[in-house]
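>>> mind looking at a prediction? Sequence and model below.
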Amino acid sequence: MYIIIYSLSPEETKSTAQTLATAFYVGISGIVGSYIRRLIMIILGLNICLD
């Protein structure tokens, strides 16, 4: 992923582009991980209220 971002971004914005890509990746992985965790809990019948 970083090689693609590094090659596509202009020289003066390479570090910013990589930082934004990392932040986006970490944010999306947290959202997807929480969704999958909830699906597994529903499938297994674990009714734990985490609110």
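It's in.
>>> drop to CA atoms for contacts and neighbour counts, all remaining ones
Noted.
>>> who's sitting farthest from the centroid in the chain?
When distances are taken from the C-alpha mean of the chain, G45 lies farthest, 26.5 Å away, according to CA atoms, centre = their mean.
>>> the structure to be compared is supplied as follows:
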Amino acid sequence: MIVLATGSFLNSSKTQFSDPVILSGLAIEFVGTIWLVLYLNQRRKRHKA
């Protein structure tokens, strides 16, 4: 999932680097994806213990 987000981010930055709205939207989505993965990992660790 993270690889796909990174790939789409790189492709978009090449084609539409001048559009800050798209870049900021992708950045928020990227951070949200990382936060979600970390949150789920913490829940899984806490559930095991």
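Good, I have the coordinates. Small disclaimer: the values here were computed from a predicted structure and weren't measured.
>>> please state their TM-score.
Superposed pair, TM-score by TM-score structural alignment, normalised by the length of the second structure: 0.61. Supporting alignment: 42 aligned residues with a CA RMSD of 2.0 Å.
>>> what's the separation between the residue most central in space within the second structure and L38 of the second structure?
For the second structure, the residue nearest the mean C-alpha position is F30 (1.9 Å; CA atoms, centre = their mean). Counting by CA to CA, to the nearest Å, the gap from F30 of the second structure to L38 of the second structure is 13 Å.
>>> returning to what we had before: counterpart of the residue nearest to the centre of the second structure over in the first structure?
Taking TM-score structural alignment, the alignment pairs F30 of the second structure with Y25 from the first structure.
>>> its match: what secondary structure?
Using DSSP: H, G, I helix; E, B strand; the rest coil, the structure places Y25 of the first structure in helix.
>>> check contacts around it.
The contact partners of Y25 of the first structure, taken as CA atoms under 8 Å, 6 or more residues apart in numbering, number zero.
>>> cool, thanks, talk later.
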